[in-house]
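>>> this is the structure alone, sequence omitted:
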């Protein structure tokens, strides 16, 4: 019972501190400490008992830092290059050029749609959702400035285009769609017919949600608020041509697609190429590149450590006896195995604050159980993928914290409502739709 109180209380504390604006580097370990104390975990390595095999039992400090450091080691180069790429796109005038072209030729009403579409293309092209936020932010700022839209909706637009209808759809090269494959013997295109319907549903509903929220804010008198840190270009400033300006983004996607045999390191090559192209496009601004690179590097460190803090919490949470009890409970839910799998993955992704983390923890345990219960592997793959993208986007999620605070410089109070509507409510409804469609066909 105590471990249940600690697990739920630790998660609630983490969410509360995050929403209140307490630095996640403080909130993460404090909340994890609550979980560890109530789970009976020793706090430091010297206090951990020795197991029969001669290894030390898990402890709070080692477990938290193992999760923290593993994410840092895996993703730092990608965060660094992604942040620099976004800064150079803004400083070179490339982002402003594309934004001005879209709003002048198509009208300002397409600014929101263009932001979402840019994220969707990069995400479905395989660029990590974390990096997409960095890459498109500069463009989003210019689009929202040109259309005079409230910038507090930029995180919602970035998140909607990245972690909903593209991330978990059939054919997506994102890790959230690939993790189930070795456990279920499926491919990335598992249950593509239902996936296509659900993706269209999520894209339509999510856009209706966020566009109405933006429209209501504009009608209430809100507009774009300029910041000192923004790159600003006067209307008569000579900017790169739109075709040239979009080439760095196209270059990132193109290089990534042709180098996927390199695995995640293809992203390093792609982002490095994008930075080079952006520098070429903005060569006339080369005198500012040193400061631009420095801002990008600083932003990358802040962003990745924010995410690491949440990953560390998840590493401690999964050691709690309540965590395993929760997993056993959802597997015992009667009825369709697809419903049980959806609930299991949703709950674990919410507890760990990670779609990929939730899948990685849940699948080795639930896949054999539900396959033995008669679940179709193709259907199970799609349900697990879609369900993982719902409660993972609670306020403490690493991507959410990074995008709202580190990338966009907003607060949860101002920006999270739009993020929740598009990345929690919409995927949850998408999961329900998928379950209904699988039960019918």
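Cool, got the structure. Nothing here was measured: the structure is a model prediction, and the numbers come from that model. Numbers count the residues shown, from 1 in each chain.
>>> C-alpha from now on. contacts and neighbour counts both.
Will do.
>>> ok, residue 238 - how many residues close by?
Number of residues near residue 238 (other C-alpha atoms under 10 Å) recorded here: 10.
>>> can you check residue 259 too?
Neighbour tally, residue 259, other C-alpha under 10 Å: 15.
>>> nearest residue to it in space, please, no chain neighbours.
Closest residue to residue 259 apart from its sequence neighbours, by C-alpha to C-alpha, 6 or more residues apart in numbering: residue 266 at 5.4 Å.
>>> show me what contacts the one you found?
Contacts here follow C-alpha atoms under 8 Å, 6 or more residues apart in numbering; on that basis residue 266 touches 255-256, 259-260.
>>> most neighbours among the residues you listed, please name it.
residue 256 leads the contacts of residue 266 on contacts (other C-alpha under 10 Å) with 26 neighbours.
>>> now it: closest residue in space that isn't a chain neighbour?
Per C-alpha to C-alpha, 6+ apart, closest to residue 256 is residue 270, 5.1 Å.
>>> so that neighbour versus residue 424, what's the distance?
30 Å (C-alpha to C-alpha, to the nearest Å).
>>> which one of these two has more residues nearby?
Remark: of residue 270 and residue 424, residue 270 carries more neighbours, 27 against 22, as counted by other C-alpha under 10 Å.
>>> so what's that one up against?
Residue 270 makes contact with 251-256 under the criterion C-alpha under 8 Å, 6+ apart.
>>> need the helices for the stretch 51-200 of the chain, in chain order.
60-91, 94-105, 111-124, 129-147, 154-163, 175-178, 180-184, 192-219 (DSSP state H, counting those that start in this stretch).
>>> so residue 330 makes contact with residue 338?
No. Between residue 330 and residue 338 there is no contact under C-alpha atoms under 8 Å: 11.3 Å.
>>> mind listing the helices for the stretch 251-400 of the chain?
For the stretch 251-400 of the chain, applying DSSP H, counting those that start in this stretch gives helices covering 265-281, 289-317, 321-331, 337-352, 355-372, 377-387, 398-401.
>>> okay, pairing it with this:
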């Protein structure tokens, strides 16, 4: 009965998430439903306050700095015009012949630098719409191009990415954002190359059918940049600060500090490797934010307003993800989960990276969230996978990279919030554009994941 309760709860979570119900509402209700149907109804309130809220709060406390700094950085990049400048420069340089690639690269640079997907979509869409209209490329291809640049290789594959999907595995596997860089780069090339092959193929078919841009309203966002678009190279500096700073702090600077105090009970008795990755990203994002502010006092209309909106904008994403982690904590406490866990971890028992990839991907698909699925999976099974890595002499960096890559597959199903928001920004429907999103953000990343699993199994982490 407990297994049935868990499966029913997960099915309802997926269904109602697709129907647009907030996970903040769904997660606690469906967690308690699973508890009641499992025959533990008398423990409902205790499980809610001591298990659900503990799991939710633990995630929020651990990752809140990354969410709020990332959101503020994205808002500052938007309000300063830096995001628009980068996107416009790339599009202008690559020109009409490479319109699709220009949009992909513009999105990729911004998201690799820590700018949120939503800010990227707002910044890139007006430029993409104007370019596609100019060269008569169907507008319905814009979401597919944005998906490649924002939902795939920069989110889960490129070493050093400050994306939360690359940060969540760090405390569990005691790694940093540059885990398994070689495998990350290979998967990034596969995602970029595979996505572009698909989009170019679709473009050729459209041209053969004499399909053009179509009749649409551009819906361009009006930008007030003080009459002048910022210099591209200056706009690129904050991105360099985030990525370069992340490397310097994680590999060189922080390890030189006296970190022995962390062993004190006051600090949880942790090792430096448990917090090194998080510290590096936090410091890098903070410096990048200060840089944007310092160089844009006049260009940004109201810095306080930008900071406030960025901070406020971080709350819903972190609490959505934290609620899903709280939900996972409750499910993990039920008797039926032990059976499910035993079954899942028994998939390829001598190669735990396979079961890890499957579990993260499935949970990301159910929740419609890469970070939510990854958070649930590692919250309830991260310690087990670290133990298995040690047992089978698997480099934790490989476990990290597989977990991150797996979060970026089934997450982009139709009920994914970022997919829905992007289509809304573009003024398009699932019917018009989802096929390209599905191939570029679901099929191709899963193929890349399989290749990395094979390479990691044969050659180990590199």
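Everything's here; your move. What you see is a predicted model; the values in this text were computed from it and never measured.
>>> that older thread, how near is the aligned residue in the second structure for the residue nearest to residue 259 of the first structure to residue 153 of the second structure?
With TM-score structural alignment as the criterion, residue 266 of the first structure lines up with residue 280 in the second structure. Relative to residue 153 of the second structure, residue 280 of the second structure is positioned 21 Å away (C-alpha to C-alpha).
>>> any idea how far residue 392 of the first structure is from the residue nearest to residue 259 of the first structure?
Distance, residue 266 of the first structure to residue 392 of the first structure, by C-alpha to C-alpha: 26 Å.
>>> next: residue 84 of the first structure.
Residue 84 of the first structure is 27 Å from residue 392 of the first structure, by C-alpha to C-alpha.
>>> same question for residue 418 of the first structure.
Using C-alpha to C-alpha, residue 418 of the first structure is found at 15 Å from residue 392 of the first structure.
>>> with residue 159 of the first structure instead?
Residue 159 of the first structure sits at a distance of 12 Å from residue 392 of the first structure (criterion: C-alpha to C-alpha).
>>> please apply the same query to residue 142 of the first structure.
Look at residue 142 of the first structure and residue 392 of the first structure: by C-alpha to C-alpha, they are 29 Å apart.
>>> before we move on, what about residue 5 of the first structure?
Distance from residue 5 of the first structure to residue 392 of the first structure, by C-alpha to C-alpha: 20 Å.
>>> okay, those two: which has more neighbours?
A count of neighbours by other C-alpha under 10 Å puts residue 392 above the other of residue 5 of the first structure and residue 392, at 29 against 15.
>>> contacting residues around the more buried one?
Contact partners of residue 392 of the first structure, counting by C-alpha under 8 Å, 6+ apart, are 346, 349-355, 424.
>>> in JSON lines: the contacts of residue 270 of the first structure, plus distance to residue 310 of the first structure.
Putting the contacts of residue 270 of the first structure into JSON lines (distance: C-alpha to C-alpha, whole Å) gives the following:
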{"residue": "251", "distance to residue 310 of the first structure": "32"}
{"residue": "252", "distance to residue 310 of the first structure": "28"}
{"residue": "253", "distance to residue 310 of the first structure": "28"}
{"residue": "254", "distance to residue 310 of the first structure": "32"}
{"residue": "255", "distance to residue 310 of the first structure": "31"}
{"residue": "256", "distance to residue 310 of the first structure": "28"}
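>>> identify the farthest-apart pair in those residues.
For these, the farthest-apart pair by C-alpha to C-alpha is 251 and 256; their separation is 8.2 Å.
>>> returning to what we had before: nearest to residue 361 of the first structure, of the helices of the stretch 51-200 of the first structure?
Set against residue 361 of the first structure and scored by C-alpha to C-alpha, the helices of the stretch 51-200 of the first structure come closest in helix 180-184, at 11.2 Å.
>>> got the contact list for the residue nearest in space to the middle of the second structure?
Ranked by distance to the mean C-alpha position of the second structure (C-alpha atoms, centre = their mean), the top residue is residue 165 at 4.5 Å. Taking C-alpha under 8 Å, 6+ apart, we find residue 165 of the second structure in contact with 155-156, 370-371, 374, 404, 407.
>>> again, only using 7 Å
Contacts for residue 165 of the second structure (C-alpha atoms under 7 Å, 6 or more residues apart in numbering) come out as 155-156, 371, 404.
>>> what's stretch 241-250 of the first structure aligned against in the second structure?
Aligned by TM-score structural alignment, stretch 241-250 of the first structure falls on residues 231-240 of the second structure.
>>> got the buried residues for the matching stretch?
If you call a residue buried by 16 or more other C-alpha atoms under 10 Å, then stretch 231-240 of the second structure has these buried ones: 232, 235-236, 238-240.
>>> got it, and stretch 99-114 of the first structure?
Residues of stretch 99-114 of the first structure classed as buried: 99-103, 108, 110-112, 114 (neighbour count, 16+ other C-alpha under 10 Å).
>>> quick one: contacts of it?
139, 142-144, 146-147, 242.
>>> which one (most neighbours) among those?
residue 143 (30 neighbours).
>>> residue 224 is in contact with residue 145 of the first structure, correct?
Yes. Assessed by C-alpha atoms under 7 Å, residue 145 of the first structure is found in contact with residue 224 at 5.7 Å.
>>> who's more crowded, the two?
Comparing residue 145 of the first structure with residue 224 by other C-alpha under 10 Å, the one with more neighbours is residue 145, at 22 against 16.
>>> contacting residues for the more buried one?
For residue 145 of the first structure, counting by C-alpha under 7 Å, 6+ apart, the contacting residues are residue 224.
>>> how near is it to residue 96 of the first structure?
9 Å.
>>> please apply the same query to residue 435 of the first structure.
Distance, residue 435 of the first structure to residue 96 of the first structure, using C-alpha to C-alpha: 43 Å.
>>> looking at those two, which one has more neighbours?
Remark: of residue 435 of the first structure and residue 96, residue 96 carries more neighbours, 28 against 20, as counted by other C-alpha under 10 Å.
>>> and for that one, nearest residue in space, chain neighbours not counted?
Per C-alpha to C-alpha, 6+ apart, closest to residue 96 of the first structure is residue 142, 5.3 Å.
>>> number of residues surrounding residue 290 of the first structure?
Residue 290 of the first structure is flanked by 9 other residues according to other C-alpha under 10 Å.
>>> quick one: what's aligned to it in the second structure?
Under TM-score structural alignment, residue 290 of the first structure pairs with residue 304 in the second structure.
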